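K.L.:
got a predicted model here, sequence first, then my questions.
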Amino acid sequence: MARAKISAPKGVSEYVPPRSRLFEFVRESLIAPARLAGYQLMELPVFEDTELFKRGVGESTDVVSKEMYTFTDRGDRSITLRPEGTAGAMRAVIEHGLDRAQLPVKIWYSGAYFRAERPQAGRYRQFYQVGIEAIGLDDPAIDAEVIAVADAGFKAIGLKRYRLEITSLGDAQSRAAHKVDLMKFISTLDLDEATSQRASINPLRLFDDKRDEMKLLMSKAPILMDYLSVTSRTHFESVKTYLDALGISYIVNPRMVRGLDYYTGTTFEFVHELLGSQSGIGGGGRYDGLMHELGGQELSGIGFGLGVDRALLAAEAEGVITQERFVSDLFIIPLGDSTMIRALEIATDLRKVGKSVEIAFGDRGLKGAMKAADKSGARYVVVLGDEEMTSSVLQLKNMSSGIAISVTIASLADEL
């Protein structure tokens, strides 16, 4: 009796060849601008003490209250698979004393994150992000740089049909003044018990409620940007001035709050017009009180998380990324065991100079090997038989045009 197949858990995003090449390209394109801006890699665990996310992300958020994968380990400790990257990065900065060295601390990271959400297109229970954090200075120029790094990543992929939305969630003085009037307004609403509880913890969460009836109710609520202190307003205006100078277009969205409680001051989101309800492809903001909340110094920080899965979906929707972009340079067909050693030597030498080379393995005949070369999408193919071994001359066939030219083995790299 045949054993039943085991499938991947529901709601995870898996990438297998050939689409995995596209995923890798998108991820590396999002990382590259951070490296060029001096951000350094931070590799973090995929699970943390649950208290980190309760204190760091906020117990009023859907992420903490509804979406975390939490379990008790063998040591009777409450452990959670990371639902986002900033809290873990901040924990590591504090634990390893990076905040005691040169500031700002500039780090990047990437990997899998986990949320127990209802799976749908662009929303997964395991998803992938690229993130950066700049920690230690409250400087609007850093805000602009962080936004510019994200924008450069999306442009490197080739995306065009997205927009940047920005706002300011103000400083403590701004939020305190706004909260007084916001709570008065909320007190006039007929809310269910769960929503009232969320509002008592953080009333801004109601702006992030996705229900149509709540959107309608909150459309008349007082807006935090109308309560910004002089300091907060000056900071936000400076950020806009820097973005204007960099040629980065944006829309001010005064109702944006995002889904994590630690955001303060400059907050932003990138939205793609072809992804429907799951249109956010990345975002972030400043988190001035997070380090202190997690037991560290009173230092400011700003960062972002960019969705690799959604950026890939956006690239495919725009048609700016195709499989043909990632084919091999050369496919070598050795005829018989006697030529395999030479084929391996040629492939190794070409790979050393950056050429992508595949070899036809196994005992398939010439016809089968040519079919394999065609399916691989390789730009060129050569057949290596006894005659070619003796003369050191190959017929280099262009797989698109079908035209073949004679080249020496020594000149292969130049011809490719």
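P.N.:
Noted; the coordinates are in hand. Residues are numbered from 1 along each chain as shown.

K.L.:
make it CA atoms for all contacts and neighbour counts henceforth
P.N.:
OK.

K.L.:
got the contact list for Gly122?
P.N.:
Contact partners of Gly122, counting by Cα atoms under 8 Å, 6 or more residues apart in numbering, are Leu275, Gln278, Asp309, Arg310, Leu313.

K.L.:
could you rerun that using 7 Å?
P.N.:
Under the criterion of Cα atoms under 7 Å, 6 or more residues apart in numbering, the contact list for Gly122 reads Gln278, Asp309, Arg310.

K.L.:
can I assume the last one sits in a helix?
P.N.:
This points to Arg310. Yes - secondary structure of Arg310, determined by DSSP: H, G, I helix; E, B strand; the rest coil: located in a helix.

K.L.:
just checking, it touches Ile281?
P.N.:
Yes - in terms of Cα atoms under 7 Å, Arg310 counts as a neighbour of Ile281; the distance is 5.5 Å.

K.L.:
re earlier: and of the contacts of Gly122, the nearest to Ala404?
P.N.:
The shortest approach to Ala404 among those belongs to Asp309, at 40.0 Å (Cα to Cα).

K.L.:
okay, now the closest one: neighbour count?
P.N.:
The tally of other residues near Asp309 (other Cα atoms under 10 Å) stands at 22.

K.L.:
Gly111 versus that one, what's the distance?
P.N.:
11 Å (Cα to Cα, to the nearest Å).

K.L.:
how many residues are close by the closest residue to Tyr250 other than its chain neighbours?
P.N.:
Once its chain neighbours are removed from consideration, Tyr250 has its nearest residue in Leu164; the separation is 4.8 Å (Cα to Cα, 6 or more residues apart in numbering). By the measure other Cα under 10 Å, the count of residues near Leu164 is 20.

K.L.:
shouldn't Leu164 be within a strand?
P.N.:
Yes - checked against three-state DSSP, Leu164 lies within a strand.

K.L.:
wait, isn't it in contact with Glu269?
P.N.:
Yes - taking Cα under 7 Å as the definition, Leu164 is a contact partner of Glu269 at 5.9 Å.

K.L.:
returning to that earlier point: dump the residue contacts of the residue nearest to Tyr250.
P.N.:
Ser249, Tyr250, Ile251, Glu269, Phe270, Val271 are the contacts of Leu164 under Cα under 7 Å, 6+ apart.

K.L.:
for the residue nearest to Ile403 when sequence neighbours are not counted, give its distance to Tyr124.
P.N.:
Leaving out its chain neighbours, the residue that sits closest to Ile403 by Cα to Cα, 6+ apart is Lys397, at 5.7 Å. Between Lys397 and Tyr124 the computed distance is 43 Å (Cα to Cα).

K.L.:
same check on Ala89?
P.N.:
As judged by Cα to Cα, Ala89 and Tyr124 stand 22 Å apart.

K.L.:
next, the one to line up against it:
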Amino acid sequence: MIKRIKGTQDIYLEEMKYWHYVESAVREVTRLYAFQEVRTPIFEATELFKRSVGESTDVVQKEMYTFEDKGGRSITLRPEGTASIARAFVENGFINLGAPMKLYYMGPMFRYERPQAGRLRQFHQIGIETLGSSHPTADYEVIEFAMSLLKRLKIDDAKLYINTVGCEKCRPNYKQALRDFYADKIDGLCTDCKRRYDTNIMRLLDCKVDSEVAAKAPSIHSYLCDECSKHFNELQELLKANNIDFEIDSRLVRGLDYYTKTAFEIRAESLGSQNQIIGGGRYDGLVEYIGGKAIPAVGFAAGIERIIMVLRSMGIKPETEEIASVAVLPMLENAFTLAFEYARRLRKRNISVFVDVMERNLRNRLKHASRIGTKIVVIIGEEEIEKNLATVKVLDTGSQFKVDGDFMASFVEEKLMEL
């Protein structure tokens, strides 16, 4: 038997209800906040991610699915969504459509890493991006959106953590302070920290292995330029004024090179160590890095699998989805033509219909109709064909009616409204 690839999953039946629940909430909140959907390819030129995410990051160095296509081009399955949105912004001339551009996406991402709970090789993200505004109100709205989404999903154990990672003006001094701090400690650090010391020094702050050392490292807040300090303070004031609780985490740096100024995470305490469900921040240089004009931007991404883990841990169950409101059961070989005609009439009234195409007795047909959530069945046998009738049965009550075939659709519609 051919099996699915390690680190991927099949999503079906009961599990699918959670996905529909999350996706429906995303679409509703994006509508309320006036974000427009963008769909980008699942593979891009490798250079896009090297240039935007950063060649020294774990994503680029260890986790990307990269291959050479038949034209000799280096192609990478997208490991995250923001770089693709920025590329689409530049390539399609979104800058000419006015600012800010408020965009969102949903779809699969790919990273080659050790599969574990909430971490797959093919995973799915939702994300929003606001491009064009450098003001902290844009940062605030993105965070408010994230909190509104979780509220709509009934996730109430999530906590917001914020930080600033500075900018190109003040970050070099902070990086040097970190190198000085870690210089005499490097031999005792983990393998990843030893590598990051030379390539991505700020990532040492969020190392889970050497967290006790990181806790004593200097804080970036002592090295911020006036612009970054002002931006961060204004964001805090906005959050306070709008009653959004938060905690400052000076070790929160995020794992991608394009972040500037604001960085934030929302963590679900119920998930333990793998508790981040939403992460984002500002990336004012990204559009310029990939060949566009200097456009400020801010956004976040959330893992759908992680969100569903939280829903399950909290005992939140989406409402049962009915597959069809009505089942049409043709009991004879020559009843199928009429069965499909009845189904067409019902569907014109926006009623979902399941036509049973199996050869089995009435008892088993009724049993299956009940299993898929059907409320009413329409039975077509010999008498129904001869006399232009339909036998309508309401499953919950067991009540049964003989109805003229010409009035079947309106009768079923009325019965559904009564249920």
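P.N.:
All right, it came through fine. Because the structure is a prediction, the values reported are computed rather than measured.

K.L.:
now which residue in structure 2 aligns to the residue nearest to Tyr250 of structure 1?
P.N.:
In structure 2, the residue equivalent to Leu164 of structure 1 is Leu160, according to TM-score structural alignment.

K.L.:
same check on Asp363 of structure 1?
P.N.:
Checking TM-score structural alignment: Asp363 of structure 1 goes with Glu359.

K.L.:
residues contacting Tyr380 of structure 1?
P.N.:
When contacts are taken as Cα under 7 Å, 6+ apart, Tyr380 of structure 1 is in contact with Asp329, Leu330, Phe331, Leu396, Lys397, Asn398, Met399.

K.L.:
ugh, wrong one, I meant Val38 of structure 2
P.N.:
For Val38 of structure 2, the contacting residues are Leu103, Tyr104, Tyr105, by Cα under 7 Å, 6+ apart.

K.L.:
go with 6 Å
P.N.:
When the contact criterion is Cα atoms under 6 Å, 6 or more residues apart in numbering, the partners of Val38 of structure 2 are Tyr105.

K.L.:
structure 1: which residue goes with that one?
P.N.:
For Val38 of structure 2, the aligned position in structure 1 is Met42, judged by TM-score structural alignment.

K.L.:
what's the local residue count around the counterpart of Pro296 of structure 2 in structure 1?
P.N.:
Counting by TM-score structural alignment, Pro296 of structure 2 lines up with Ser300 in structure 1. Summarising burial for Ser300 of structure 1: neighbours were counted as other Cα under 10 Å, giving 20.

K.L.:
now Lys159 of structure 2
P.N.:
When neighbours are counted by other Cα under 10 Å, Lys159 of structure 2 registers 16.

K.L.:
I'd guessed it sits against Arg267; true?
P.N.:
Yes - under the contact definition of Cα atoms under 6 Å, Lys159 of structure 2 touches Arg267, with a separation of 5.4 Å.

K.L.:
what ranges do the helices span in the stretch 101-250 of structure 1?
P.N.:
Assigned by DSSP state H, counting those that start in this stretch, the stretch 101-250 of structure 1 shows helices spanning 140-157, 172-186, 193-201, 212-218, 230-246.

K.L.:
buried ones in the fourth one?
P.N.:
The one in question is helix 212-218 of structure 1. Taking 16 or more other Cα atoms under 10 Å as the basis for neighbour counts, the residues of helix 212-218 of structure 1 that come out buried are Met214, Met218.

K.L.:
what about Gly377 of structure 1, distance to Glu24 of structure 1?
P.N.:
Spatial separation of Gly377 of structure 1 from Glu24 of structure 1 under the definition Cα to Cα is 18 Å.

K.L.:
correction: the previous question concerned Tyr287 of structure 1.
P.N.:
Taking Cα to Cα as the measure, Tyr287 of structure 1 falls 30 Å from Glu24 of structure 1.

K.L.:
looking at these two, which has the bigger crowd around it?
P.N.:
Each of Tyr287 of structure 1 and Glu24 has its neighbours counted (other Cα under 10 Å); Tyr287 has more, 24 against 14.

K.L.:
neighbour count and distance to Ala152 of structure 1 added to the contacts of Leu164 of structure 1, as a markdown table?
P.N.:
Supplementary listing: the contacts of Leu164 of structure 1 in a markdown table, determined by neighbours: other Cα atoms under 10 Å; distance: Cα to Cα, whole Å:
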| residue | neighbour count | distance to Ala152 of structure 1 |
| --- | --- | --- |
| Ser249 | 12 | 12 |
| Tyr250 | 17 | 14 |
| Ile251 | 11 | 17 |
| Glu269 | 25 | 14 |
| Phe270 | 21 | 12 |
| Val271 | 18 | 15 |
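
K.L.:
want to throw those into CSV with distance to Glu67 of structure 1?
P.N.:
Below are the contacts of Leu164 of structure 1 laid out as CSV (distance: Cα to Cα, whole Å):
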residue, distance to Glu67 of structure 1
Ser249, 33
Tyr250, 31
Ile251, 30
Glu269, 21
Phe270, 22
Val271, 22
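
K.L.:
looking at these, which is nearest Gln102 of structure 1?
P.N.:
Using Cα to Cα as the measure, the one of the contacts of Leu164 of structure 1 that approaches Gln102 of structure 1 most closely is Glu269, at 28.8 Å.

K.L.:
show me what that closest one aligns to in structure 2.
P.N.:
Residue correspondence, TM-score structural alignment: Glu269 of structure 1 in this structure matches Glu265 in structure 2.

K.L.:
in this structure its match contacts Gly279, no?
P.N.:
Yes - the pair Glu265 of structure 2 and Gly279 passes the contact test of Cα under 6 Å, sitting 4.3 Å apart.

K.L.:
gap between stretch 278-296 of structure 2 and the chain center?
P.N.:
Counting by Cα atoms, centre = their mean, to the nearest Å, stretch 278-296 of structure 2 is centred 20 Å from the centre of its parent chain.

K.L.:
ok, now stretch 24-41 of structure 2?
P.N.:
Using Cα atoms, centre = their mean, the distance from the centre of stretch 24-41 of structure 2 to the centre of the chain it belongs to is 11 Å.

K.L.:
tell me the buried residues in that stretch?
P.N.:
Of the residues in stretch 24-41 of structure 2, Ala25, Val26, Arg27, Val29, Thr30, Phe35 count as buried by neighbour count, 16+ other Cα under 10 Å.
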